[in-house]
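# Prediction below, plus the sequence it came from.
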Amino acid sequence: MPITPNQGSTGGGTTVTITGTNLGGATAVHFGTKLATITANTPTSVTVISPSGTGTVNVTVTTPGGTSNPLPFFYVGAPFKSSLSPVSGPTAGGDTVTIRGNGLSTATSVAFGATSATPTVVNDSQLTVTVPAGAAAGPVGVSVTTAGGTNNGLSYTYVDSPTVTSLAPTAGPTSGGTGVTITGTQLTTTQSVSFGGTLAPFDVINDTTISAVTPPGAAGAVDVTVVTTGGSATAAGAFTYTAGPGI
């Protein structure tokens, strides 16, 4: 006589189906000492709403013909989430986020705002999930659903992709050391700036301005790339290294 699912929230409310034979006319289904609410009944199945409980209890079905053999049902507490990392990423989604806490082993979904994703359970205290695309930039609540229920309390921030609109100046010596102002949008979370693939020191002035210092480079035009939490933006051939005179 199988029972599906065989685990549910300590608060009750789990829809459980018990299958077997001679189950028609069921008068009672017990979860331990507590009665469950019968919602459907046929000769081969009984569907009930589990009562609240804790630990492992025996489930039995009573019909006019007697009481069935017991089956175990496992009560699971609601999950507890302690941390989420990273806490932000691109609006397009795709980043892998790690959630830590406890009671996570039965996690079936993680919701970022109104959009859910299927997690990979590492163990009872950790899971990973690929962030779905967000509807817009900004923070959303993160909730984890397990057999024990749903727990909220964490936040994830979607960040729009950056843009680079201009550089000043646009040229400098191959020896590097030129101070360059990069103008664009969504630059607050800048993680790196590179000239021709070589990383440059930088400071974020505000969401539309970065101050960078060119590294040494070979003569010619190079791409300038800004990488932020929200993605990356490349200004093709935006800076030209100029070789010094020789005699």
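That came through fine.
# going forward, measure contacts between C-alpha atoms and count neighbours the same way
OK.
# For stretch 80-92, what is the distance to the chain centroid?
6 Å (C-alpha atoms, centre = their mean, to the nearest Å).
# Flag every buried residue along it.
By 16 or more other C-alpha atoms under 10 Å, the buried positions in stretch 80-92 come out as Phe80, Lys81, Leu84, Ser88, Gly89, Pro90, Thr91, Ala92.
# then this one, side by side with the first:
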Amino acid sequence: MPISPNQGSTGGGTLVTITGTNLAGTSAVHFGSKAATSFTNVSPTQVTAVSPSGAGTVGVTVTTPGGTSNPLSFFYVGAPFKASISDTSGPTAGGNTITLNGVGLSSATAVTFGANSATPTVLSDGQLSVVVPAGTAAGTVGVSVTTAGGTNNGLSYTYVDTPTLGTPSPNSGPTSGGTAVTVPGTNLTTTQSVTIGGAVAPFSVLSDTSLSVVTPPGTAGAQDVTVTTTGGSSTAVGAFTYVAGPGI
């Protein structure tokens, strides 16, 4: 006589389906010593019941005019607890993989970011791996984890839009580098790196719409400027021109 699911929250409220024979006229369903919150005799071979609160492993029995069945094991699971999240922000498009650390995560079935849900990979009872779903819009959303023990929230995650870039000022300088350049754009607050012609450039964030960049040494000619943020990368093709010095 199988039971599905065979685990649920310590707070009760889990709807389980018990399948067997001669179940007509069911008069009681017990989870250990506690009666089910409610039950329904669906057919002579099936009964559904709502688990009461409990703890540990208990035997589930069905009582009919013919007697009481053998017990089936039901496992009470505590609510999950999330301690930390590996990355607290990422692109609005999603697709990046993060880890969640906590306890009671082994039966996790979903991780929800705001209104969007993803199915996690259980690494252990203390850790989940999940691919972040696309966000509805840029901004901070709550993160919740659903397990057999219930749903827990309390962490947050920030979706960040991909940056855009304007024309650097000045837009040219010597191949020796060292030119102080202002790079305009949008969504620049979380800038992680700037490259000019593939070479890493020192930078500082002035605002969400402006960066201060010092050009590294480069090759004469028009070079791409690429800015990478938490929200992704953007490239201004040929936006800065290196000018070779005079020779005599």
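That came in fine, so what should we check first? If you're wondering where the values come from, they're calculated on a predicted model, not measured in any experiment.
# Could you tell me the TM-score of the two chains?
The TM-score (TM-score structural alignment, normalised by the length of structure 1) is 0.99; 247 aligned residues with a C-alpha RMSD of 0.7 Å.
# hang on, the earlier thing: and which of the buried residues of stretch 80-92 of structure 1 is nearest Ala235 of structure 1?
Distances from Ala235 of structure 1 to those, taken as C-alpha to C-alpha, are shortest for Pro90 (19.3 Å).
# Structure 2: which residue goes with that closest one?
The pairwise alignment with structure 2 assigns Pro90 of structure 1 to Pro91, based on TM-score structural alignment.
# Quick check: its match touching Thr230?
Yes - under the criterion of C-alpha atoms under 8 Å, Pro91 of structure 2 makes contact with Thr230 at 6.2 Å.
# what is in contact with the two at once?
Val160, Thr162 (C-alpha atoms under 8 Å, 6 or more residues apart in numbering).
# In contact with Val227 of structure 1, which residues are there?
Pro162, Thr190, Gln191, Ser192, Val193, Ala233.
# run the last query once more with 10 Å
Ser161, Pro162, Thr163, Leu187, Thr189, Thr190, Gln191, Ser192, Val193, Ser194, Ala233, Thr234 (C-alpha atoms under 10 Å, 6 or more residues apart in numbering).
# Check Gly24 of structure 1 too.
Ala40, Asn41, Thr42, Pro43, Thr44, Ser45, Val46, Thr62, Thr63, Pro64, Gly65.
# again, but for Tyr75 of structure 1
6-12, 50, 52-57, 147-148.
# Quick one: buried ones out of these?
Among those, the ones that count as buried by 16+ other C-alpha under 10 Å are 6-12, 50, 52-54, 56-57, 147-148.
# about what we covered before: looking at the contacts of Val227 of structure 1, spot the one nearest Gly101 of structure 1.
Thr189 (27.1 Å).
# Which helix or strand contains Val205 of structure 2?
strand 203-207 (DSSP states H and E).
# Neighbours of Gly154 of structure 2, how many?
By other C-alpha atoms under 10 Å, the residues close to Gly154 of structure 2 number 12.
# same check, this time on the one 5 residues further on
Tyr159 of structure 2 is flanked by 24 other residues according to other C-alpha under 10 Å.
# my guess is it contacts Thr229, does it?
No - Tyr159 of structure 2 is beyond contact range of Thr229, at 11.6 Å (criterion: C-alpha atoms under 10 Å).
# Between those two, which contacts overlap?
Gly90, Pro91.
# that older thread, of the contacts of Gly24 of structure 1, select the buried ones using a ChimeraX command.
Only the buried entries of those go into this ChimeraX selection, using 16+ other C-alpha under 10 Å:
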select :41,45,46,62
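# between the contacts of Gly24 of structure 1, which is closest to Ser105 of structure 1?
Distances from Ser105 of structure 1 to those, taken by C-alpha to C-alpha, are shortest for Val46, at 27.6 Å.
# Contact partners for the closest one?
3, 16-20, 23-26, 28-29, 38-40, 61.
# 7 Å - rerun?
Thr17, Ile18, Thr19, Leu23, Ala40 (C-alpha atoms under 7 Å, 6 or more residues apart in numbering).
# Out of those residues, which comes closest to Thr118 of structure 1?
For the contacts of Val46 of structure 1, the nearest to Thr118 of structure 1 is Thr17 (24.1 Å; C-alpha to C-alpha).
# Just tell me what the closest one corresponds to in structure 2.
Match for Thr17 of structure 1 (TM-score structural alignment): Thr17.
# For Ser33 of structure 2, see how far away its match is.
19 Å (C-alpha to C-alpha, to the nearest Å).
# for Ser207 of structure 2, same thing?
64 Å.
# ok, now Ser172 of structure 2?
81 Å.
# Of those two, which one has the most company?
Ser172 (18 against 12).
# Leaving out sequence neighbours, find the closest residue to that one.
Among residues not flanking Ser172 of structure 2 along the chain, Thr241 sits closest, at 4.5 Å (C-alpha to C-alpha, 6 or more residues apart in numbering).
# surely that neighbour meets Thr175?
No - Thr241 of structure 2 lies out of contact with Thr175 (C-alpha atoms under 7 Å); the separation is 8.8 Å.
# Look at the match of Thr17 of structure 1 and say how many residues are nearby.
Neighbours around Thr17 of structure 2, by other C-alpha under 10 Å: 18.
# That one and Ser4 touch, don't they?
Yes - at 5.3 Å, Thr17 of structure 2 and Ser4 qualify as touching, with contact defined as C-alpha under 7 Å.
# how close does Gly56 of structure 2 sit to Phe75 of structure 2?
From Gly56 of structure 2 to Phe75 of structure 2 the distance is 6 Å (C-alpha to C-alpha).
# Residues contacting stretch 170-190 of structure 2, please?
By C-alpha under 7 Å, 6+ apart, stretch 170-190 of structure 2 touches 161-169, 205, 207-220, 229-230, 239-245.
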